[in-house]
Each structure stands twice: as C-alpha cells, then as structure tokens.
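Engineer: only the shape, not the letters, is given here:
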C-alpha cells in the first residue's frame, strides 16, 4: 500500500480544479471561467486497493499580488508544497506563460518530485505541436515525468496517476476509505453559492465577492443554510441582487438544487447581500471571513 500527498499547482485558470474533480470521479472543487476561482487549498482523497492519494487543489499562482487577497492566494498555493510527496505542475497545451516562472521558483525551493501535466490537449488539433513544448519543458526543469492530458475529457489520466503512484512512499492509509475530503459541509455550501454567483455575474464583481455561512442547521429531513454574500461597495450589492432580485434568485435556486443533491436532503437556503468595504485588501477581515489556511 502506498499513501502520499500530491499538490496540483499552476497558474490561474489552467484546469487544476477540473482535473481534481475528474481524478476523484465526482465534483469537489468549484469551477468557473474566471481566474482565481479556487481560493483555498482543498484536499481530495482517492482510495484504491493499491494506494491512498491525497490530492491538494490549490489557488493559481500569479504575479498581480498587490491586494491582500492576491497575496493570500499565492501564499496558500506555496504552502501546499510543504511536506507533499509529489507535485503535479499544470500548464496548458499553448505553452509556458509569465506566471509559470513564479510556479517554477516555488517548485525549485520545495525540491519535490514534479510531474508536468500539459493540460487541455483536446484543444490541440495537431498533436505534433506538443513536441517542441515537451522539449522546452525538459530543458526548463528536471521533471520526474511529462504527461499530456485533458482533465476535462479524461485523456491520459491513467498515465498521470501511474506516474504519481511510482513516486509515492509506502505506508498505510491516513483516512477512512470512504472519506472524500477533510473540509466541513458548511465550507462547500459557501463554495457552491459562490460558484453559482460567478456563473450569473460573468465579468462583474467576482473578485470583490465572498460568501460566509452564518448558520448551518441540520435536521433529519431538512438543512437550513443562512449565508451572507459580502461585497465591497453598494453598487456591487445592486449588481449581485439584480433587477427585481433576478440574479440573486437564479443563483440561489441553482445553488439550492445542487446542495440538495449533495446533502441528500431538502435545503432551505437564505441569502443576504451585505457590504464590507475593502474586505479583499484587509488581512484582518480576510481571516474573519475564513481566509486562514
């Protein structure tokens, strides 16, 4: 039996959360088209007859670290490399970008066996175009393996997991075989609400929006969830609510349905939009809102 921690690391919007969900065979991390959707290190546990692989989905490492929230995201991603057994560095099939240089610096400092996963190869029509990228990658960093994959389509994930398995240490499982994560239910309730808001808001507001669960009350046949959606300005509050409450209503309905499927019970979901000026650039407020991995 092998057991070990595997950090999924890379720049924003490169597909780490999509890959984690595909590897686990079910949705754990929220996804959206917006960069920096993932804001916390999220543990996903996969147990087989041969191994227990403890995947860490991480925020995207990026250069724009001017605000406290951005600095927190970079720090959280970097901390995920401490003590892991393997790192999987994701880039996309279009090649390296400027933010990838920051990822390389953190990996060199961590000195952990690293597998390069060239993601989104389903979008590369001529696969021969990947050969120069693989050659460039080999010259950039001493990778333990280089695997072209598609997290969305599930391409070559068996090869990726085999490469991971080869570098895991022997040891007994650290978690029960049926456990999927170590995060509490209220954490994922907040994440699901935030995902649905991102979907309906598009390019408006998301960076200045966060969700806090004020109450999570469980009964045998009903879960009552009271959530506050924090924004930074009154104008953002009006956008999140929408004309005649349309945006908030649609996002709430979609979130409630997913929560009911996830929890296996009826859900009463109460959403309230409030203003907390400058929360994303205030380290004290960030900790109060749960940004303290």
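Structural biologist: In hand now; what should we look at? This is a predicted model, so every value here is computed, not measured. Numbers count the residues shown, from 1 in each chain.
Engineer: make it CA atoms for all contacts and neighbour counts henceforth
Structural biologist: Fine.
Engineer: how about the strands in the stretch 101-250 of the chain?
Structural biologist: 114-119, 145-148, 210-218, 222-231 (DSSP state E, counting those that start in this stretch).
Engineer: pasting the second one now:
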C-alpha cells in the first residue's frame, strides 16, 4: 500500500456488555470520550470517538452492549433504546471491531458476531484484557478455537487499559476503510457536545460510586451550561425513580453527592481544559427508565 495514501471511515465497536469497548475507544482516540465503569450497561448512547493517525482516521462508533431481544413484556424502554442504538451502529459503517474478553466466548459473543457477519461487514476480532489471562499458554488454543468456522479479517490480542497491541490493531483496521481525506478535523475527538459529555462525567461517577446500590436507576440531565470566560458554569440534575434512591445519592449530610460532584468536576476540567463550577441536584421521576417520553426528554434516541 502506498504510504502516502490516506484512509478514513466509520468502524462499529460491538460486543457484549462490559468487555472494554469504551476503554478501547478512549485508548485509540487518546482522550476520554466514553465513560467507563465495571458495571454492565454503562454505555447507553451511540457515540463517535475520532481517532486520528498519520495514515488515516478511524471514526469509532461506541455503542451499548448488544443484547438478545427480550419480549416486550420483560424488556424495559431503556433496554429497547440501548438495543436500537447498538443495532443502529451497523448502519453506514465500513468495518467492525468485535471486542471479546480473553479466554471467554459465550452465546452473547456469538450473537454479536452473527449480527456483524449478517450485515456483510469485515470484522476484526479484538481479544481484550489479555493481561488478565492467568494462563498465557491458553491464548493460542483459545484464538484457534474462536476463529474456527468464523470469518475474521484479522485477530488482535490487546490490553486496552494498558494500551498494548493497539498500533497493529489500528493499522489493520485502517486497511479496511476507504481511501479518502479525513472526515473530521485533527483536533476533534467526538461528535458529542461538551454539554453531553458533562452529563456523562456525572453519570460515570454515579455508576462507579453507587453501581452496587443503584446500578441502572439514575440518569443525568444538564440544565445549565454557561461559558463564562475560562470558567464553565454547569448545573446537573440527577434523576432517580424513588425517594429512597434520592437519599442514597445524597448520602449522609450530603457527603455522597459532594464526592460525586467533586470527581466529575475534576474529569470535566481535564477533558475541557477549563475551570468548572458544577452544581448538582437530585430529583425524583417515577418510572423514567420505562417511559419512552421521559427517555426522549433525557436525550435517549
């Protein structure tokens, strides 16, 4: 391939929940555009991470984890919204990365592979978290087993967290996208606004600090986002479904809410390169996660 050729294209990043898709995208982009926690269903929105290299540009489509569809009687509106976002990621992309956990392949991984294969996309298998594999000699037999009978453009064992194996991965994925100029400016890292990212920074801290107590009962709405010179004045509303959940988020004497706000503010200041004045409030809206109108109001597609 001519080294002066520039390639650019959209690449879906797909996998079952909690395999490190967002960590991988952040590592390739070189900045935190997608929130990360150890709880499944952390990612709720379709988000673009823009990774620019000398040889080309990858527009990485981060999605909620792809789930098997449930019957409407059991699937919440939130669950259906996340599945629509994951499936929508396959529209208009040039290639896909299927992210799996090293040493593991189950029905959910196969479901994601079949969705990609059925869409006719070239699929790169990204075997993440190889650094956590206790028996390193098991890696090659595992790779042979998962590739048998499946059509992968290439296979890459990586550690997204430690940024190992990403250079070779980016090179192989770039080879699958069209020859064309960059689709975004060199300094652009996502298609989402600072307002959206601010809400995600608060929600990340909710997932990290309250994931066991309130795994999916919270969302965040940015009510105010004002640029005041080099200061951003941000007002964030944390929505919960019950009064008892509100008490958990606020914590004794407001301590938990202060911790969430302080950590979110630090992440915002690093990402935005500006001082942030953040105010947070907690409000109750019963059943918001199973209310299509409420989800639209909170920015879900």
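Structural biologist: Arrived safely. Just so it is clear, the model here is predicted, and its values are computed rather than measured.
Engineer: quick one on the thing from earlier: which of the strands of the stretch 101-250 of the first structure sits most buried?
Structural biologist: Among those, strand 114-119 has the highest mean neighbour count (mean count of other Cα atoms under 10 Å), at a mean of 25.
Engineer: show me what it is packed up against.
Structural biologist: Here strand 114-119 of the first structure touches strand 86-92, strand 145-148, helix 157-166, going by 3 or more Cα pairs under 8 Å, 6 or more residues apart in numbering; DSSP states H and E.
Engineer: quick one: closest of the ones you listed to residue 228 of the first structure.
Structural biologist: Evaluated with Cα to Cα, these place strand 86-92 nearest to residue 228 of the first structure, the distance being 33.4 Å.
Engineer: which residues of the second structure does that closest one align to?
Structural biologist: Under TM-score structural alignment, the match for strand 86-92 of the first structure in the second structure covers residues 95-101.
Engineer: for the matching stretch, which outside residues touch it?
Structural biologist: The contact list for stretch 95-101 of the second structure (Cα atoms under 8 Å, 6 or more residues apart in numbering) reads 10-16, 19-21, 109, 112-113, 116, 121-130, 173, 176-177.
Engineer: among those, name the ones in helices.
Structural biologist: Among these, DSSP state H puts 21, 109, 112, 113, 116, 173 in helices.
Engineer: can you get me a residue count around the fourth one?
Structural biologist: Taking other Cα atoms under 10 Å as the criterion, the count of residues near residue 113 of the second structure is 24.
Engineer: which residue is the nearest non-sequential neighbour of it?
Structural biologist: What sits nearest to residue 113 of the second structure in space, not counting adjacent residues and going by Cα to Cα, 6 or more residues apart in numbering, is residue 98, at 6.9 Å.
Engineer: any idea how far residue 172 of the second structure is from the one you found?
Structural biologist: When distance is defined by Cα to Cα, to the nearest Å, residue 98 of the second structure is 14 Å away from residue 172 of the second structure.
Engineer: which one of these two has more residues nearby?
Structural biologist: residue 98 (23 against 16).
Engineer: follow-up on the earlier one: in TSV: the strands of the stretch 101-250 of the first structure, plus distance to residue 265 of the first structure.
Structural biologist: Listed next are the strands of the stretch 101-250 of the first structure as TSV, based on distance: least, Cα to Cα, whole Å:
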stretch	distance to residue 265 of the first structure
strand 114-119	36
strand 145-148	40
strand 210-218	10
strand 222-231	6
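Engineer: between those strands, which gets nearest to residue 242 of the first structure?
Structural biologist: Smallest distance to residue 242 of the first structure across these (Cα to Cα): 13.5 Å, for strand 222-231.
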